[in-house]
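Engineer: how would this look folded up:
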Amino acid sequence: MPTDTTAGSVPSRARKAREARVLGIGAYAIAGVCLLPMLAVLVTALSGGSDTLGHLADTVLPGYTFNTLLLVIYVAVGTFLIGTGAAWLVTMAEFPGRRLLEIALVIPLAFPAYVLAYAYTHVLDHPGIVQTGLRAMTGWGPRDYWFPEIRSLGGAAAMLVLVLYPYVYLLARAAFLQQSATTYYAARALGCTPVKACLQVSMPMARPAIAAGVLLATMETIADFGTVSYFGVQTFATGIYTSWFTMADRVAAAQLALGLLGFALALAVLERTSRGGARYHGGKRQEAMGRAVLIGWRKWVAMLLCGAPVLFGVILPVAALFAMGIGSEQNLFSRRYIQFLTNSLTLASVAAVMTVSAAVVIGYFQRLRPGKGSAAALYAARLGYAVPGGVIAVGLLVPFALFDNQLDAFMQQTFGIRTGLLMTGSIWVLVMAYMIRFLAAAIGSYEGGQATIHTNLDAAARVLGQSPYGLLRRVHLPILTPSLLTALLIVFVDVMKELPATLIMRPFNYDTLAVQAYRLASDERLEGAAVPSLVIVAVGLLPVILLCRQVGRQAR
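Structural biologist: Sure thing, here's the model as predicted:
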């Protein structure tokens, strides 16, 4: 059947070039927006001079640096041990409950660390259930015994480890599953015990994946604000908030943000190097990795090691939150809570749509016009994931506040009209912060789907006269629908959990569930904080369910 090549059906060369040019402008604009907070933090920090930096160095900076480094070390070691150990056991061994545990080990990803902090404080603090019961049974007074302090750096590290180890678990498990079974069997044939074969063969081959998971966990650690703030641990994240709100010192906040930004970018470089710098070739996998059947005490040890993270990261916190919520006076169906929920859903929905749209623009431009320019734009868009929410908030508030003040002065001088703050404190700047923070996650989902579209489809569409926009709308988007829906869901849930950027940038009297939970917990009303926390966890379970389904398919 002949193809219709009339002027009305086949886009002209000029139209194709114009669409590609518009797409490129959009991609570079998105990359510029992602770089804006980092540049603004750098300029503001350097413009403050050395006096403020010297004062910070003499007072709080050493403590912030030491606590942040120590927290990162604790979380890195903890997530490595739990994530890698659990991944190796469920992949290489057969024991009762393995099928259930290999899926349940992913569930803690649904929990923000600050939610676990609220639950465990209610249980383990001095007036909590555990210490109250201990005093009742023994007759001890408050000073007659020692009990670990939950509100400490170690407590914050424990909360973060319990919610972040799934990063390591998922990547390590995938690496173990992809390894050649013949390599492992060769090590066993040469006299290695299962543990020795794991340490000398399986672990080195999975090192890049494990390192990437650990570094992802540490990047989330330095970005955390809710947990360390509630436990009173002074880190860069809490210092930025204190400088901005308590001391109203913009320069100090920017200089602390610059320090945290440097820390985060260093970790991002390490993560990228660990993924791209090592290559292992285990040969073609001829058969599935056989699992060793554990018997006797070994199966009980395996069940205990894999079940403990689920017990302490899911079951106990949920039980505590439910018990706290039932005893609270918070009404989830009251007008205030309906407003909190509406605000959270509105922000999350708008941010998810804008973020995924930006990911499509910048990802499609890189495929359409591969080169140094598009690659640089894509790399700039990915940097936001390594930038903590507090840094993004400071980096956006500084230039937009300057713009608002300059505009207000100009309008008042010229027309006698006060414009006030048009951008600062608006929902759109907050949504922009979310987009910068979570664009990398959306790009990852988009690229995962885009990899399944063969370039021959693009060539065939171009031969049939499709413009860049037509190729995207008629070919790519229908195929990418599952990937885009996954990206929307991931960004939606991440925005629901995000605390530091929301706390700093939200419009006046525009509170979300995360802000309400933080406020109630800060007032020591933990029972009340349990109600919005449970809603956040319930929403966070949605993408985790998708991950669990994927893990289940891999297990088959």
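Engineer: going forward, measure contacts and count neighbours with C-alpha atoms only.
Structural biologist: Will do.
Engineer: which residues in the stretch 201-350 of the chain form strands?
Structural biologist: 292-293 (DSSP state E, counting those that start in this stretch).
Engineer: what's near enough to touch the residue positioned nearest the centre of the chain?
Structural biologist: The geometric centre of the chain, computed from its C-alpha atoms, lies nearest to Glu220 (Cα atoms, centre = their mean), at 6.1 Å. The contact partners of Glu220, by Cα atoms under 8 Å, 6 or more residues apart in numbering, come to Leu164, Pro388.
Engineer: could you do the one 4 residues further on as well?
Structural biologist: For Asp224, the set of contacting residues under the criterion of Cα under 8 Å, 6+ apart consists of Ala237, Pro388, Pro500.
Engineer: let's go with 10 Å and repeat that
Structural biologist: Shown in contact with Asp224 (Cα atoms under 10 Å, 6 or more residues apart in numbering): 112-114, 156, 160, 218, 235-238, 388-390, 498-500.
Engineer: which one of those residues sits closest to Asp511?
Structural biologist: Nearest to Asp511 among the contacts of Asp224, counting by Cα to Cα, is Leu499 at 10.9 Å.
Engineer: and this one, please, so the two structures can be compared:
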Amino acid sequence: MMTISTVPAPRYGLSFLRSRFSDGGGWLAAATVIAGLVLAPIVALALIATQGSGDLWPHLAAYVLPTALHDTAILLLGVGLIVIVIGTGTAWLVTAYDFPGRAVLDWALLLPLAVPTYIIAFAYLDLLHPLGPVQGLLRAVLGIAHPRDLWFPDIRSLWGCVLLLGLVLYPYVYLSARAMFLMQSACIIEVSRTLGQSRWGAFYRVALPLARPAIAVGTSLALMEALNDIGASEFLGARTLTVSIYATWINRSSLPGAAQIALVMLAIVVSLVVIERWARRRQRYAVAAQRSRRTLPQRLGGAAGFAALAVGALPVLFGFVLPVVHLAAAAAARIGFAGLSPAIAQETMNTVSMAGVATAVTIGLGLSIAYTTRLMRSPLAGTLARVASLGYAVPGTVLAVGLLTPLAAIDNAVDGVARHVFSISTGLLLSGSGAALVYAYATRFLAIANGGIEAGFSKIPHSLDYAGRTLGQTAGGVMRRIHLPLIRPALVAATLLVFVDCMKELPATLLLRPLNFETLATHLYAEAARGTYEDGAVAALLIVLFGLVPVILLARMSRQPQLESSRPSSPGASSRTGSFRP
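Structural biologist: Sure, this is the predicted structure:
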């Protein structure tokens, strides 16, 4: 007699729902706490500003804010124009045309991302100094003996700041625009050509409007980086809002006044984000990218090919090659003359250790936020993820001002408990310590970690989650045993990007670092402020070398859509063209 065994049907009663809620409720609670920690500096900033700055505010409103707003507006307009022209133009050049050296130029155009804004200002101030190599060569060629007899444009100006920031920030637009150009169907361009449009007309009337959302995103990121800059602006004499916040806090010892200027700056950042989203509110990409055929680049030979290579290489030459070669020469001369300073080794250790701890914390928080969004799939989880990503839109100086109140509140609470229970005083545990820097770094760069990890999660089908849960795994077990091995490439990429961003961050480090704690960025800032450029060249070169690692990784990842689109698909298989998301 054959016996048929039956599997009990799953129970979907109250106990099942309670267990499911409790399983995901812990992740949701963690995401809520993380979003609250990100919001705390912004709320505290508003509270500090309401305290009033006494008699200083009329002075700030009359003499500081007008100049700061003027210089900031010119800086944003100028940098925005430069990054759009260079980033979009070079992206179309390497996408629509094939010429000698195009394969190298394709990834080399990303190299300026490895050079922080304050380092390119540092390098060009030395390069273009009246006693520097450029003016010295010009005087030798023209037979001029005295430096005062040679007129040369002064790089130490607002327009010099605009030009240099544009040269290192254009890759934000180049990367996003190039990805969008690669995704566009060849049919659209070909139809426009059959309707009488030239190659330029097809770009201006068809390809450019379709790429507008990507260009807007890249431009907004570049402008937020320009707004966050403090080193280049101060070195080059641009009195921006960021420089005014630092001067008001440090030089005038007015934290409420700095907070009030910071609120003005925060309003500008929010306006940039709103304008960017409003500008592309009706933009839709309606072509089925999986079935599209990528446009074949037009071959350029002879003089036209070399001209295209020369035009495309100019941003790389001025944004990366010249400053890095000069830094390497200055660093070698400094080491040959005085040897390697022992302080550089300690500052490198401080930089790497602080960036490493902050990266581990940031990746852990980003993993919690991204997994909560995947696990809960609710509007609340999505809202918490967006709130947790707000820190990237907050400049480092604004973040540093806003962190003082939450850190002081935590220190006072811990000290009160210690006095009451143990009759001892703990003092300041967070304020003015490495923990404050870790908090600032994690808040600022959590969006990078969350975005990278979320992109990795998006490639994993939810059926694997269901399979793991039916086998008795908890939500944490599914993430540990299934998701972490599968998202390892995205996790590594996010870790590298966060680590290097932590190493390069200058404004928050200047304002929140512990006493007698120097990093490579603060050492370079101090040397540039004193005018001893040779002493800071070693630190600058080390920062650039560390920055090259994620840029090379990013360049390899950005070439993936081109490689996949050119790979022939097997009969019956779906095309992989356009699988890359900018």
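Engineer: what's the TM-score here?
Structural biologist: Scored against TM-score structural alignment, normalised by the length of structure 1, the superposed chains reach a TM-score of 0.93; 551 aligned residues with a Cα RMSD of 2.5 Å.
Engineer: circling back to that earlier point, need the counterpart of the residue nearest to the centre of structure 1 in structure 2.
Structural biologist: Using TM-score structural alignment, the partner of Glu220 of structure 1 in structure 2 is Glu225.
Engineer: again, but for Gly325 of structure 1
Structural biologist: Going residue by residue (TM-score structural alignment), Gly325 of structure 1 aligns to Ala331.
Engineer: got the contact list for that match?
Structural biologist: 325, 337, 339-340, 533-542.
Engineer: mind giving me the PyMOL select for these, buried ones only?
Structural biologist: Those of the contacts of Ala331 of structure 2 that count as buried under 16 or more other Cα atoms under 10 Å are selected in PyMOL with:
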select buried, resi 533+534+535+536+537+538+539+540+541+542
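Engineer: so which of the contacts of Ala331 of structure 2 is the closest to Thr474 of structure 2?
Structural biologist: Nearest to Thr474 of structure 2 among the contacts of Ala331 of structure 2, with distances taken as Cα to Cα, is Leu542, at 44.2 Å.
Engineer: ok, and the closest non-adjacent residue to the corresponding residue of structure 1 for the closest one?
Structural biologist: Counting by TM-score structural alignment, Leu542 of structure 2 lines up with Val535 in structure 1. Once flanking residues are discounted, Val535 of structure 1 sits nearest to Leu513: 8.0 Å by Cα to Cα, 6 or more residues apart in numbering.
Engineer: distance check, the one you found against Thr5 of structure 1.
Structural biologist: 56 Å (Cα to Cα, to the nearest Å).
Engineer: equivalent analysis for Pro388 of structure 1, please.
Structural biologist: Taking Cα to Cα, one finds Pro388 of structure 1 at 52 Å from Thr5 of structure 1.
Engineer: out of those two, which sits in the busier spot?
Structural biologist: Neighbour totals were compared for Pro388 of structure 1 and Thr5, and Pro388 leads with 24 against 11 (other Cα atoms under 10 Å).
Engineer: what does that one correspond to in structure 2?
Structural biologist: By TM-score structural alignment, Pro388 of structure 1 lines up with Pro395.
Engineer: now do the same contact list for its match.
Structural biologist: 224-230, 242, 262, 265-266, 269, 444, 507-508.
Engineer: repeat for Ala286 of structure 2
Structural biologist: Neighbours of Ala286 of structure 2 in contact, by Cα under 10 Å, 6+ apart: Leu210.
Engineer: that one maps to what in structure 1?
Structural biologist: In structure 1, Ala286 of structure 2 lands on His281 (TM-score structural alignment).
Engineer: if I look at whichever residue in structure 2 pairs up with Leu199 of structure 1, how far off is Trp92 of structure 2?
Structural biologist: By TM-score structural alignment, Leu199 of structure 1 lines up with Tyr204 in structure 2. Remark: distance between Tyr204 of structure 2 and Trp92 of structure 2 (Cα to Cα) = 11 Å.
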